[in-house]
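1. here's a sequence, model it:
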Amino acid sequence: MTYTTTRDGTRIAYQLQGEGPALVLLAGQANSHHWWDSVRVDFHPVRTTLTLDYRGTGESDKPDILHSTELFAQDVIAVLDDLGIDRADIYGTSMGGRVAQHLAARHPHCVNALILGCTSPGGPHSIERGNDVRRALAQPQPAAARQACWNSRTHPAGSPTTPGHTTPSATPTRRPSPGVTTSRSATGTTPETSCPRISAPTLVLHGSDDLLNPTANAPLLADRIPDARVHLFPDTRHAYFEEARTHASPLVLDFLTATHQP
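-> Next comes the predicted model:
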């Protein structure tokens, strides 16, 4: 395991794999780099993937302080600086997409291209998940809550599929790590107010049946980012990048290739 120490003394664990220009992969809330285990290899023929464990998750330190998406973005910059990476492509999903928005808006010199998956513009103009999903995730029985989270991420086995649709093989074992809080109110500037400042070429991706982060957030997000493109994956939920892996990964690579052409 390799670490970067931030200005406040927090050790951030990070992982490098593959060959080529850097592609930073940012996971969802309270998740470590294992969020990307099933798909990161898709990028390795042409990209070096860089993942990290957010402070409060995985092998990173877990300081007893209030965290925020802005703070996570600062940690990403600390890792990039430590590695001597001046510019990188950024691919953030779910909460990682909001971290990615901060990076692109506040550190534009560090971002070549931006991919925002299953995320939202943040702020009061976002569409929140339904109360039924909230209640399911808040069940007191841990096993039931884990299963509800998993069902919100992917279609159950046997659901109708489209070409390129797969059922992820992972199990619903991801749980928040102690010390992780990521409310938007903890940030100085929400992604919603930062979006118009993003200048990097941007691709917005979303599953058509997303329950955790409603699909209607995708066009709202793209409308706030100059010249952003949107692609929806049919019959997929929050983990579209796993369910539609054979379509999603090549689409990301094609977008990155196009943005790197002179």
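
2. only C-alpha atoms from now on, for both contacts and neighbour counts.
-> OK.

3. residue 251 and residue 134, how far apart?
-> For residue 251, the distance to residue 134 under the criterion CA to CA, to the nearest Å works out to 31 Å.

4. whoops, I mixed them up, residue 252
-> Distance from residue 252 to residue 134, by CA to CA: 30 Å.

5. residue 75 now?
-> Using CA to CA, one gets 29 Å for the distance from residue 75 to residue 134.

6. also residue 231?
-> 26 Å.

7. kindly report the same for residue 260.
-> Counting by CA to CA, the separation of residue 260 from residue 134 is 40 Å.

8. please apply the same query to residue 14.
-> Between residue 14 and residue 134 the computed distance is 31 Å (CA to CA).

9. swap in residue 97?
-> 20 Å.

10. between those two, which has more neighbouring residues?
-> Set side by side, residue 97 and residue 134 show unequal neighbour counts under other CA atoms under 10 Å, the larger going to residue 97 at 30 against 15.

11. quick check: next helix or strand after the helix or strand harbouring the more buried one?
-> Secondary structure from DSSP states H and E places residue 97 in helix 95-106. Once the chain leaves helix 95-106, the next helix or strand it forms, by DSSP H and E, is strand 111-117.

12. just want the angle from that following strand to helix 95-106.
-> Using axes from the mean of the first three to the mean of the last three CA atoms, to 10 degrees, the interaxial angle of strand 111-117 with respect to helix 95-106 works out to 150 degrees.

13. name the helices or strands packed onto strand 111-117?
-> In terms of contacts (3 or more CA pairs under 8 Å, 6 or more residues apart in numbering; DSSP states H and E), strand 111-117 is packed against strand 88-93, helix 95-106, strand 202-207, helix 245-260.

14. now the second one, please; I'll put the structures next to each other:
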Amino acid sequence: MIAKLIAHAPTREGASDRLAQACAEVEVWPVKTNAGFLARCLDHPDFIAGDVDTGFIGARLEELATPPEPSDEVLMVAAAATLGDQDGAASPWRDLTGFRLNAAPETTLRLFLDGKPVTAPLPDGDVEADVLMTGDEVVVFEGGEAYAFTARAPFADLDEAAGDGQIRSPMPGKVVAVSVSVGDAVVRGQVLLTLEAMKMEHGLAAPFDGEVEALLVSAGDQVSEGVSLARLKAVAAA
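-> Have a look, this model is predicted:
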């Protein structure tokens, strides 16, 4: 235990509301806390009404234990912090955010949360919020939860996904060749697809011996970073 929160009020409802608010305002990183879980418990109508027993959490486990998706406000704050200049100096990379030649301005930014891509709306102006910048991560707090965003998908996460058979794009690019078909047997290290990016061709290889279960792209497709291109399945040895 790293801290204890205590609240009191003339009524149970008032005390529960104060304690729920205190839990929702907890901002701790990188230590994991159950502040968000406690806030959801305290805000539950049954808890406020005093209708609780030893099975209260178990009967509502998924509802209480699953952190909500970050709100649009959190996503916008993460996008602003990712794009912002720390020294406040004028910068075309910040001041021209969303600009595209001969096209409508881009209004969203692709970020990664827990290794998964999310689309964050770009702010119209300055955004003021408390964020924590640590290494490559932008941490935004909401409802007692900490959401850590990165601008790029961690390669470790991509490798882990590949261990489950997912072949993901390591960067934005164009699929210039698909060297296998669904149902083909492949061996570890065999090139499955070729991606053209940054004026270079990158061969994406099978992470293990197996069978091509699905091909999710075709030659000529433009793909974004982190998207799934193909899926393999392991084949039991005879």
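
15. drop the TM-score for these two in here.
-> TM-score of the superposed chains, computed with TM-score structural alignment, normalised by the length of the second structure, equals 0.20; 87 aligned residues with a CA RMSD of 6.2 Å.

16. buried residues, the helix holding residue 97 of the first structure. List them.
-> Of the residues in helix 95-106 of the first structure, 95, 96, 97, 98, 99, 100, 101, 102, 103, 104, 105, 106 count as buried by neighbour count, 16 or more other CA atoms under 10 Å.

17. quick one: residue 115 of the first structure from residue 96 of the first structure, how far?
-> When distance is defined by CA to CA, residue 115 of the first structure is 10 Å away from residue 96 of the first structure.

18. actually residue 254 of the first structure, not the one I wrote
-> Taken as CA to CA, the span from residue 254 of the first structure to residue 96 of the first structure is 21 Å.

19. what does residue 22 of the first structure give?
-> The gap separating residue 22 of the first structure from residue 96 of the first structure is 17 Å, by CA to CA.

20. strands along the stretch 1-150 of the first structure, start to end?
-> For the stretch 1-150 of the first structure, the strands identified by DSSP state E, counting those that start in this stretch occupy 2-5, 11-18, 22-26, 48-52, 88-93, 111-117, in order along the chain.

21. shouldn't residue 168 of the second structure be in contact with residue 230?
-> Yes: Residue 168 of the second structure sits in contact with residue 230 when judged by CA atoms under 8 Å, with a separation of 7.2 Å.

22. neighbour-wise, which of those two wins?
-> More neighbours surround residue 230 than the other of residue 168 of the second structure and residue 230, with 23 against 20 (other CA under 10 Å).

23. verify the stated contact: the more buried one with residue 166.
-> Yes: here residue 230 of the second structure reaches residue 166: they are 6.1 Å apart, a contact under CA under 8 Å.

24. not counting its neighbours along the chain, what's nearest residue 3 of the first structure?
-> residue 13 (4.4 Å; CA to CA, 6 or more residues apart in numbering).

25. can you count the residues close to the one you found?
-> The local packing count at residue 13 of the first structure equals 23, with neighbours defined by other CA under 10 Å.

26. residue 111 of the first structure now?
-> Around residue 111 of the first structure there are 23 other residues, counting by other CA under 10 Å.

27. and it, how far is that from residue 148 of the first structure?
-> Spatial separation of residue 111 of the first structure from residue 148 of the first structure under the definition CA to CA is 35 Å.

28. then residue 70 of the first structure?
-> 28 Å.

29. and what of residue 117 of the first structure?
-> Distance from residue 117 of the first structure to residue 148 of the first structure, by CA to CA: 21 Å.

30. and what of residue 5 of the first structure?
-> Applying CA to CA, the value for residue 5 of the first structure to residue 148 of the first structure is 36 Å.

31. neighbour count: these two, which is higher?
-> Applying other CA under 10 Å to residue 5 of the first structure and residue 148 shows that residue 148 carries more neighbours, namely 19 against 16.

32. right, and the more buried one touches residue 137 too?
-> Yes: between residue 148 of the first structure and residue 137 there is a contact at 5.8 Å, judged by CA under 8 Å.

33. wait, doesn't residue 203 of the first structure sit right on residue 101?
-> No: under the criterion of CA under 8 Å, residue 203 of the first structure is not in contact with residue 101, lying 11.8 Å apart.

34. burial measure for residue 253 of the first structure, as a count.
-> 15.

35. residue 23 of the second structure too?
-> A count of neighbours around residue 23 of the second structure, defined by other CA under 10 Å, yields 22.

36. over to residue 57 of the second structure?
-> Based on other CA under 10 Å, the number of other residues close to residue 57 of the second structure is 14.

37. name the SS class of it, please.
-> Three-state assignment for residue 57 of the second structure (DSSP: H, G, I helix; E, B strand; the rest coil): helix.

38. what's the separation between it and residue 41 of the second structure?
-> 8 Å.

39. pull up the overlap in contacts between those two.
-> Here residue 57 of the second structure and residue 41 have residue 64 as joint contacts, going by CA atoms under 8 Å, 6 or more residues apart in numbering.

40. which residues are in contact with the closest residue to residue 131 of the second structure other than its chain neighbours?
-> Residue nearest to residue 131 of the second structure in three dimensions, not counting chain neighbours: residue 140, with 5.1 Å by CA to CA, 6+ apart. Taking CA under 8 Å, 6+ apart, we find residue 140 of the second structure in contact with 74, 77, 78, 130, 131, 132, 146, 147, 148.

41. which of those are buried?
-> 74, 77, 78, 131, 132, 146, 147, 148.

42. I'd guessed the first one sits against residue 145; true?
-> No: under the contact definition of CA under 8 Å, residue 74 of the second structure does not touch residue 145, with a separation of 11.0 Å.

43. fine, thanks again, bye for now.
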